[in-house]
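A.B. asks: this is the structure alone, sequence omitted:
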């Protein structure tokens, strides 16, 4: 009998895909703390395409200083999550693509259901997480994906990353998340978890925009 590992396990929270909810910041899943920040990356189709390619090849995580190991392609359609309308209401389940693609260095692209291990240190915070990609969106002007924690030890929740080309041709990168504390230090001192989330998000945004110094709107 094969021993179960995290690739066999679902994410450890119920609100799968809720980083898409329009009202996430006002009404996060119960017990979770939301956070979001965004930055303009430039403008034009070429900038959108290059940023999207970087996003889907794990460049955000690696550029933030993390290692992305044990990438395993997903199977089936169990972790698609729900697509949300602009008013925050839930629509249809997200269709999952099983097509496997690779970056120039052979790294598997992000795909729905993919599992991986993230580990490393960003500032004073150490990150060691098993994650599963819960949705992937590839549309003409939007490329986005999110992953959730699997068997989390420090925190539990979901991170999403979105590249958008707006009507004025500007290209934006947005990072959103909702997390609940698991480690004792974060449960006893909630500001530490907020500080951790801000530091991680800053590192993610800087990975695509080295000039980033603070959240934009």
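C.D. replies: Thanks, I have it. All values reported here derive from a predicted model rather than from experimental measurement. Numbering: from 1, shown residues only.
A.B. asks: going by C-alpha atoms from here, please, whenever you check contacts or count neighbours.
C.D. replies: OK.
A.B. asks: please list all residues in contact with residue 54.
C.D. replies: 60, 208 (CA atoms under 8 Å, 6 or more residues apart in numbering).
A.B. asks: in what helix or strand does it lie?
C.D. replies: According to DSSP states H and E, residue 54 maps onto helix 45-56.
A.B. asks: distance between that helix and the chain's centre?
C.D. replies: 16 Å (CA atoms, centre = their mean, to the nearest Å).
A.B. asks: next helix or strand past it?
C.D. replies: Using DSSP H and E, the first helix or strand after helix 45-56 is helix 59-63.
A.B. asks: how far off centre is the helix or strand following that next one?
C.D. replies: Downstream of helix 59-63, the next assigned helix or strand under DSSP H and E is strand 66-72. Put simply, strand 66-72 sits 14 Å off its chain's centre (CA atoms, centre = their mean).
A.B. asks: next up, a second structure to put side by side with the first:
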């Protein structure tokens, strides 16, 4: 059986301005077997429900940083990147690229703009933990939408996560995350265990669970009470 990756109908990609190598390896079919050297790969998925409405709702939430916000990660947009560097590419059914096209800004039903490739953001986790993150790619397919986000500055843990929502052939809707992290410290500062990496992977899993209808309903109820 071939390990060919699915044909992208539209993809936007960034190949620089991050703090790690093997950019985009989270999309590799053999990631779990052959991860980037020294890294720990991961793959998680959570059932969100079924049907087109659930897919569209979850997609809208994911592409407006809803997974992160639902996991208590505050998002601060630092830089939108240079649009000319991050042009979208369309693919024919044969898999051949048709060439770069002008980016199309997409919006959630409430008017919130979707995140875009090239965006540099800060993840604020608690009072002191701040991570600089770059959106590497934005994936927009008929039944699969998501993005890759990777570390953009030196930190204890580096790597990337590919977060997506997909609707499968049985109409079930899933939130999926895969990627890799590694301890970026040098010498004596390098962690003796993988606890830091495990914590980062667990944080990604929390983001997936934040997309479930129950969690989203709780978040919406809390927002209504605050208003």
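C.D. replies: Perfect, I can see it now. On a predicted model such as this, the values are computed, not experimentally measured, just so you know.
A.B. asks: TM-score of the superposed pair?
C.D. replies: Taking TM-score structural alignment, normalised by the length of the first structure as the basis, the two superposed chains have a TM-score of 0.76; 194 aligned residues with a CA RMSD of 3.2 Å.
A.B. asks: on that earlier part again, what range does the helix holding residue 54 of the first structure cover in the second structure?
C.D. replies: Mapped onto the second structure using TM-score structural alignment, helix 45-56 of the first structure covers residues 52-63.
A.B. asks: repeat for stretch 162-181 of the first structure
C.D. replies: By TM-score structural alignment, stretch 162-181 of the first structure lines up with residues 164-183 in the second structure.
A.B. asks: give the buried residues for the matching stretch.
C.D. replies: 164-167, 172-183 (16 or more other CA atoms under 10 Å).
A.B. asks: any idea how far it is from the chain center?
C.D. replies: Relative to where its chain is centred, stretch 164-183 of the second structure has its mean C-alpha point 10 Å off (CA atoms, centre = their mean).
A.B. asks: end to end, how far does that stretch reach?
C.D. replies: 24 Å (CA to CA, to the nearest Å).
A.B. asks: what of stretch 62-80 of the first structure?
C.D. replies: Criterion CA to CA; first-to-last residue distance in stretch 62-80 of the first structure is 24 Å.
A.B. asks: over to stretch 29-36 of the first structure?
C.D. replies: End to end - CA to CA - stretch 29-36 of the first structure spans 15 Å.
A.B. asks: which residues does that stretch contact?
C.D. replies: 15, 18, 24-25, 28, 157, 174-180, 197-198, 201.
A.B. asks: show me which residues of that stretch are buried.
C.D. replies: Those would be 29, 32-36, for stretch 29-36 of the first structure by 16+ other CA under 10 Å.
A.B. asks: map residue 115 of the first structure across to the second structure for me.
C.D. replies: Match for residue 115 of the first structure (TM-score structural alignment): residue 120.
A.B. asks: the closest residue to that match other than its chain neighbours: what's it in contact with?
C.D. replies: Leaving aside its chain neighbours, residue 120 of the second structure sits nearest to residue 134 (4.6 Å; criterion: CA to CA, 6 or more residues apart in numbering). The contact partners of residue 134 of the second structure, taken as CA under 8 Å, 6+ apart, are 17-18, 117-121, 149-152.
A.B. asks: please enumerate the helices of the first structure.
C.D. replies: 45-56, 59-63, 184-188, 190-208 (DSSP state H).
A.B. asks: okay if I get these as CSV plus distance to residue 106 of the first structure?
C.D. replies: Output for the helices of the first structure, formatted as CSV (distance: least, CA to CA, whole Å):
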stretch, distance to residue 106 of the first structure
helix 45-56, 13
helix 59-63, 13
helix 184-188, 37
helix 190-208, 20
